[in-house]
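Q: quick one, structure for this:
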Amino acid sequence: MEHPPTIQIANDTDLGILVDILSDSFSTDPMFNWVFPQTELYPHFFHLLVKKVYLPHGIVHMDERDRAAALWLPPAERLEVAPRLGLLRFGIRLVGKTGGLRALSRLYRQGRVFEKHYPREPHYYLQFIGCRSADQGQGIGAALLKDGLAICDNRGMPAYLECSNHRNVPLYQRHGFQIKAQQVVGKNGPMAWFMWRDPR
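A: Presented below is the predicted three-dimensional model:
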């Protein structure tokens, strides 16, 4: 019988592995596929986000076998736009791959909707949690959630996330998250669920 997943804190040396895990795990995500249909862009996006935002300012969990990862921001850190030069390069790459501004428009609309629902009160923000497609359904995501939420509970802080895959909503609900709102992003775009969890 396989032992439960062991969760550890990631560091700068894990950057490449984290990018690979998250790019794979979000390759079939409805929101990502709507905004960025070209999955080859995902490593560029996650490299920018993990290196510039989460490793220096956040809490990055991964399982010891490099199958899953979670990116948290603590209450003191408000998610700001990553360095402008990096975003500019990503935007140029995005336009070049898509052949137009459609993806940038979708990214803007998605950002507006998410910002509208983003809570103002202090909380831990789980922006991304993902498991490699070949390793899903084995309880690794639940183990990642448990470790992250233990930090929230120990510090008496709520947690917040946005979910863009309906299959994951029950998982979050089992861990105490409640749906505060849901909204379709863009015309004929995907649904997003905005979920909040009070500390236990």
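Q: okay, CA-based contacts and neighbour counts for the rest of this
A: Will do.
Q: report the central residue of the chain.
A: Phe128 (1.5 Å; Cα atoms, centre = their mean).
Q: element containing it, please.
A: Per DSSP states H and E, Phe128 falls inside strand 124-131.
Q: what's the following helix or strand after that strand?
A: With DSSP H and E, the next secondary element past strand 124-131 is helix 140-154.
Q: give me the angle between that following helix and strand 124-131.
A: 170 degrees (axes from the mean of the first three to the mean of the last three Cα atoms, to 10 degrees).
Q: distance of the residue nearest to the centre of the chain relative to Asp153?
A: 19 Å (Cα to Cα, to the nearest Å).
Q: ok, back up a step: let me see the contact set for the residue nearest to the centre of the chain.
A: Ala70, Leu71, Trp72 (Cα atoms under 8 Å, 6 or more residues apart in numbering).
Q: could you check how far it is from Leu71?
A: 5 Å.
Q: quick one: end-to-end distance for stretch 24-39.
A: Start-to-end span of stretch 24-39 (Cα to Cα) is 9 Å.
Q: now do stretch 191-199: everything it contacts.
A: 31, 117, 152-153, 156-165, 169, 176-185.
Q: one more, for comparison:
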Amino acid sequence: MTGVIRDLRPSNKAAFVAVMAEAFAHDPLFVAAFGDDDGSPGNRKEIEVFLSFLLDMTRIIGGMQRGLFVDGKLAGCSLVEPPAGNHVAQACRTLASVLRFLPVAIRLPWRTTVLLNGYMKATRAAAPHLPHHYLALVGVLPERQGQGLGRRLVEDAFEQSKWHKRSKGLALDTENAGNATLYRRWGFEMRETVDIGGVTAYCMFRPSGERS
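A: So this is what the prediction gives:
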């Protein structure tokens, strides 16, 4: 099995949301924020709203929206944020994020909004204070996990950071201790662990120039 990694198109948005909703149905952060995925329409809708927001925001800030297609069907995805620019550019980026998140926040329970905001702030604060790419989201359909697809998406993101003229590497966060062990094997170093609302996030970084 090989599959093809390419940029997602606007027509892939519904497939992205469906794939990532399945991939993260039992992720500790998603469980804490949205409740366990029991198939209830309200719960599923909240997850889809948030995933759609993440996809849109990655596009707005000039990031990468990547999909891994196996036999023509989307099996996994990644969202990668570019290095922060100068202060003016960063201020514009922050404002765009706030404005885009406002209508999303209205559609989510208040506790969910508070938890997700706290998570984003805490994990980004743990990242290196130097230009870097950030793997905001990476996931593979449950039935496709264990086939090396997740690593291919992570390596694809790292390649982008490695050849970028300003980026010093790739940062990511995971709430799964098993994933953190895998990332260590793939060249990532643990920077910090943070607790947000009972969820432990492992904040990791792989410097550019490291090869697998």
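Q: next step: the contacts of Phe128 of structure 1 restricted to strands.
A: Ala70, Leu71, Trp72 (DSSP state E).
Q: with neighbour count and distance to His3 of structure 1 as extra columns, can I get those in TSV?
A: Below are those laid out as TSV (neighbours: other Cα atoms under 10 Å; distance: Cα to Cα, whole Å):
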residue	neighbour count	distance to His3 of structure 1
Ala70	26	20
Leu71	25	24
Trp72	23	25
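Q: what about the strands in structure 1?
A: Using DSSP E, strands in structure 1 cover 7-9, 59-63, 68-73, 124-131, 159-163, 178-184, 191-197.
Q: against Met62 of structure 1, how distant is the aligned residue in structure 1 for Arg152 of structure 2?
A: Taking TM-score structural alignment, the alignment pairs Arg152 of structure 2 with Ala143 from structure 1. As judged by Cα to Cα, Ala143 of structure 1 and Met62 of structure 1 stand 10 Å apart.
Q: compare the two (neighbour count), which wins?
A: Met62 (29 against 18; other Cα atoms under 10 Å).
Q: what residues are up against Pro74 of structure 1?
A: Counting by Cα under 8 Å, 6+ apart, Pro74 of structure 1 has contacts Gly58, Ile59, His123, Tyr124, Tyr125.
Q: that one pairs with which position in structure 2?
A: Aligned partner of Pro74 of structure 1 by TM-score structural alignment: Pro82.
Q: Ala171 of structure 2 versus its match, what's the distance?
A: 11 Å.
Q: and the strands of structure 1: which comes nearest Tyr108 of structure 1?
A: Taking Cα to Cα, strand 178-184 is the member of the strands of structure 1 nearest to Tyr108 of structure 1, at 14.1 Å.
Q: residues in structure 2 aligned with the closest one?
A: Going by TM-score structural alignment: strand 178-184 of structure 1 matches residues 189-195.
Q: check the mean deviation of the matching stretch from structure 1.
A: Here the mean offset of stretch 189-195 of structure 2 against structure 1 after fitting is 0.9 Å, by mean Cα distance after the TM-score superposition for structure 1.
Q: what's the burial count for the counterpart of Tyr202 of structure 2 in structure 1?
A: Alignment note: Tyr202 of structure 2 maps to Trp193 in structure 1; criterion TM-score structural alignment. The number of residues packed near Trp193 of structure 1 is 21, by other Cα under 10 Å.
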